[in-house]
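Novice: Generate coordinates for the sequence data below:
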Amino acid sequence: MDPQDLQRLVTQTMPYGKYKDRLIADLPGHYLAWFAREGFPPGKLGALLALMHEIDHNNLRSLLDPLRGR
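Specialist: The predicted structure is shown next:
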């Protein structure tokens, strides 16, 4: 994992779909779980969604709080 990926979670938005323009860090767990079941998109977006799914699944969202607003 690239350490910058954690910063990207709180700065990059979802580019399409129901949650378009929402920060990846703010995507709901059920949406991330859907991607985990159906398949993450290719490339960097998919890697970020998979990382956010792991963070959410392990109840570690609070670890991103210090990165917000940098």
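Novice: From here on, just use CA atoms for contacts and neighbour counts.
Specialist: OK.
Novice: Touching, Leu32 and His53? I think so.
Specialist: Yes: using CA atoms under 8 Å, Leu32 is in contact with His53, at 5.3 Å.
Novice: Next, the buried residues of the longest helix seen in the chain.
Specialist: Assignment by DSSP state H gives helix 43-57 as the longest helix of the chain. Across helix 43-57, burial judged by 16 or more other CA atoms under 10 Å covers Leu45, Leu48, Leu49, Ala50, Leu51, Met52, His53, Glu54, Ile55, Asp56.
Novice: Sort out which one of those lies nearest Asp5 for me.
Specialist: Nearest to Asp5 among the buried residues of helix 43-57, counting by CA to CA, is Leu48 at 6.9 Å.
Novice: one more, for comparison:
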Amino acid sequence: MNPEDLQKLVTLKMPFGKHQGVLIADLPGNYLNWFAREGFPKGEIGRLLALMQEIDHNGLKPLLDPLRGPSRGPSR
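Specialist: The predicted structure is shown next:
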């Protein structure tokens, strides 16, 4: 993991699926856990989803709050 990956979590949107258009950092935990069970996609998006699943699973979502723009509030 590198710092650029953390920034991507709060800026890139899910490009497909049920939650298309949602920031990766805002994806629900059950969706991330589904990928963990079924398999993450190949490439960068899969790597970022796996990272976000680990962050969510370990209760570390608030660590992403400082990386969000001023118009975004803290994560739920």
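Novice: just curious, which of the buried residues of helix 43-57 of structure 1 is nearest to Leu63 of structure 1?
Specialist: Ile55 (8.6 Å).
Novice: quick one: the helices in structure 2?
Specialist: So, for structure 2 - with DSSP H - the helices run 3-9, 29-38, 43-57.
Novice: export those helices to TSV and tack on distance to Gly21 of structure 2?
Specialist: Compiled in TSV, these are given as follows (distance: least, CA to CA, whole Å):
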stretch	distance to Gly21 of structure 2
helix 3-9	13
helix 29-38	14
helix 43-57	13
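Novice: Looking at the ones you listed, which is nearest to Pro15 of structure 2?
Specialist: With CA to CA as the yardstick, what comes closest out of the helices of structure 2 is helix 43-57 (8.6 Å).
Novice: how close does the closest one sit to structure 1?
Specialist: Here the mean offset of helix 43-57 of structure 2 against structure 1 after fitting is 0.2 Å, by mean CA distance after the TM-score superposition for structure 1.
Novice: tell me the angle of that helix relative to helix 29-38?
Specialist: Inter-element angle recorded for helix 43-57 of structure 2 and helix 29-38: 120 degrees (by axes from the mean of the first three to the mean of the last three CA atoms, to 10 degrees).
Novice: what helices or strands is helix 43-57 of structure 2 leaning on?
Specialist: Under the contact criterion of 3 or more CA pairs under 8 Å, 6 or more residues apart in numbering; DSSP states H and E, helix 43-57 of structure 2 touches helix 3-9, helix 29-38.
Novice: who's in contact with that helix?
Specialist: 5, 8-9, 24-25, 29, 32-33, 35-36, 40-41, 61 (CA atoms under 8 Å, 6 or more residues apart in numbering).
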